[in-house]
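**Q** just coords:
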């Protein structure tokens, strides 16, 4: 995991609002040894790792964005203006030119993306892009921001500006952090896409009631996925899923059947677990028949094949605990290959947690750590990368990928993703950013 550092060298400023001029600084921001603020100052004709700005608007942005910055994942579609204002550093604004940096949480870590900013009409040109996003632990990110916040507040105190809006806002954040019930509500508001106290009270109460029934981990997956789909924030869709028909099964394996990897990125843990399960099955690299997958989940192959998804496209699929260790699977994929992959995702999610936890399992299109684990587990379990590359024999053409997808009974997208994630083919990011931004 990487480390975020934000440093300030306080400077004098000629004019402006008191809080802004008092916190004028040469500011640098690093992820490990990479400067995200490396820039070319057009007027001064210099290249340096720090930039002359005020730390106050940046601190205000961190404080006002705190809950969503830490808990609101990237939506599956192009994010809207509201989401971007609380995740893109440039929203600190106040007339300063900021680097193109995006902070995206996944439930375990903050992913930092950075792209160059070379606008010809700007006095500052940011030069550094990250080829791949860097991951910072959630606690590490919070500690880095808190250190920066304390330095700005100390500077304001020294300048006899202790009663600033920033001090008031940060006090509110600290009060909420000290109250477990407030943390619960703020986190859920953020997952639903709302700033503190802006979620309709009735909707928030309804969502909190679901938490006691489905578990907080499942709610943290379902709430943002349902909210991002445009459904009502009261999560009425959860009630529809609870009452829907499904494929009932009693898994024929327990989480304790394999030795889990307890460290590393979600996909690293997932690959380890998928390989451990294959070793247990005695099938290290061959295709996994449908009947083997269904047996592990304790479901009928006939029921799985004949399952008909509800009318309309659901943004989520769930597995709901019944009695006697039974689960009711409610898939959403209509094609057989997609449903097979979805069931493999549920298998991975089931294996990664204790059977004593009577909670829902949730599968979505979001990029949270749990969903990354599920997708990586299902891909490696159904189509092991070593077996895949052996089958392809160095041929990564579309025809070869199509043949491999048929061999392992997965989608061509799964094969392509495996090759991308393992470096056999290359992904062209949008200038170091996860989605297209205006120049």
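**A** Received it, and whenever you're ready, just let me know what you need. Because the structure is predicted, anything quoted here is derived from the model rather than measured.
**Q** only C-alpha atoms from now on, for both contacts and neighbour counts.
**A** OK.
**Q** can you tell me the SS state at residue 234?
**A** Here residue 234 is recorded as coil under DSSP: H, G, I helix; E, B strand; the rest coil.
**Q** verify the stated contact: it with residue 206.
**A** Yes. If you go by CA atoms under 8 Å, residue 234 and residue 206 touch, sitting 5.5 Å apart.
**Q** those two - which one has more neighbours?
**A** Neighbour comparison, residue 234 and residue 206: the larger count goes to residue 234, with 23 against 14 (by other CA atoms under 10 Å).
**Q** A further structure is provided below for comparison with the first:
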């Protein structure tokens, strides 16, 4: 059976390298994902392909350990220019040839993406992407770190930064692990956080319900955590002071939960799509557009949407909704101050959390790219711009912006939602959009 992720070393003796740990860890290094050799290179000097690189393994292993908590717990971030330094294997090369391999945790899966690159006298000619189970990813990295540390110890090399950092990770208590995860989600290295940053993370983690942590910490920088926590806790108090009737949702929950958790659902966004399709089937609305609040409420069997409005959140855009069931049949959504299209999209994202969470939902809908947020974005897109409705339109050979704008107007969504649906469902070639 092919291993999802494989690191392999054949140790080599190399003289003249600087540092004992560098000399001790020279090896023919190969890395493969689902049997694909990511370390395949074309050597310009010999003109030959090979599936390994000759490098010292101490630098890249120390990089893995230094960024351990980020590699396992920091979801994709698009606005942080330092994100790649914690997730792209290139940043562990220290002048030696390593492939450009980006590592992105996605809940129970880890996304691995590699791309072509020339580096010195070698070229990495392949590109690709695959997801591997998070458990297998962690096990592979743990074995790898232990193998490299074992090599150091066999050469009587001790007290390196790699060994000290790995020992700190191994002896971390449950409370320390929780802190390290939260710090990594904000983009910090937990071992280099300042005392003020550490105090902020610990304080906010204690104040917020544990189910909120990943989606909250992943959406904010450490400097914004306290203000963000004050805001969402005030929203929860407001909702609990005026709970709304969620009784009509009971008839929809089983179908939506079953679709989202069905065997064969391979990704968060697929779960979101399936859940939206199931809701439309159970509600008996087919592909009917839900272009306004009344149509959405009617599809849910409600007279009005179960929404409490709130003031605009402080800081930059990071929050869309708080979804909570306060007791059986009661609860609702608190939406940030918006209207029209963004308000409906935010409502639909939060609606999925009420349906999935049942009578115990307590969830934040944020700008984070966690699996939960990817799932509720896909749900909202499919509920408001169903793929089958889009498939029935005659898009022609050349898709014009006007056609997309017209479709978006009919559906009551932004044109970007239509573009993403067309591309993500393979309705049209993404290159034509």
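**A** Thanks, I have the structure now. Because the structure is predicted, anything quoted here is derived from the model rather than measured.
**Q** work out the TM-score between the chains.
**A** With the length set by TM-score structural alignment, normalised by the length of the second structure, the two chains reach a TM-score of 0.86; 411 aligned residues with a CA RMSD of 2.8 Å.
**Q** show me what contacts the residue nearest the centre of the first structure?
**A** Nearest to the geometric centre of the first structure sits residue 106, at 2.6 Å (CA atoms, centre = their mean). Neighbouring residues of residue 106 of the first structure by CA atoms under 8 Å, 6 or more residues apart in numbering: 71, 72, 73, 367, 368, 369.
**Q** now it: how far from residue 274 of the first structure?
**A** 21 Å (CA to CA, to the nearest Å).
**Q** which part of the second structure lines up with the helix ranked longest in the first structure?
**A** Ordering each helix of the first structure by length in residues (DSSP state H) puts helix 138-158 first. Counting by TM-score structural alignment, helix 138-158 of the first structure lines up with residues 134-154 of the second structure.
**Q** can you pull the buried residues of that stretch?
**A** Counting neighbours by 16 or more other CA atoms under 10 Å, one finds that the buried residues in stretch 134-154 of the second structure are 134, 136, 137, 138, 140, 141, 144, 145, 148, 149, 151, 152.
**Q** now swap in stretch 117-126 of the first structure and tell me
**A** Going by 16+ other CA under 10 Å, stretch 117-126 of the first structure has these buried residues: 117, 123, 124, 125, 126.
**Q** then stretch 396-407 of the first structure?
**A** Here stretch 396-407 of the first structure shows 396, 400, 401, 402, 404, 405 as buried, counting by 16+ other CA under 10 Å.
**Q** check contacts around the second one.
**A** Which is residue 400 of the first structure. residue 392.
**Q** chain center to stretch 287-297 of the first structure, what's the gap?
**A** With CA atoms, centre = their mean, to the nearest Å as the basis, stretch 287-297 of the first structure stands 29 Å off its chain's centre.
**Q** buried by neighbour count: which residues of that stretch qualify?
**A** Those would be 287, 288, 293, 294, 295, 296, 297, for stretch 287-297 of the first structure by 16+ other CA under 10 Å.
**Q** ok, stretch 159-172 of the second structure next?
**A** 162, 163, 165, 166, 169.
**Q** mind listing what the aligned residue in the first structure for the last one touches?
**A** Structural alignment places residue 169 of the second structure opposite residue 173 in the first structure (criterion: TM-score structural alignment). If you count contacts by CA under 8 Å, 6+ apart, residue 173 of the first structure has them with 63, 66.
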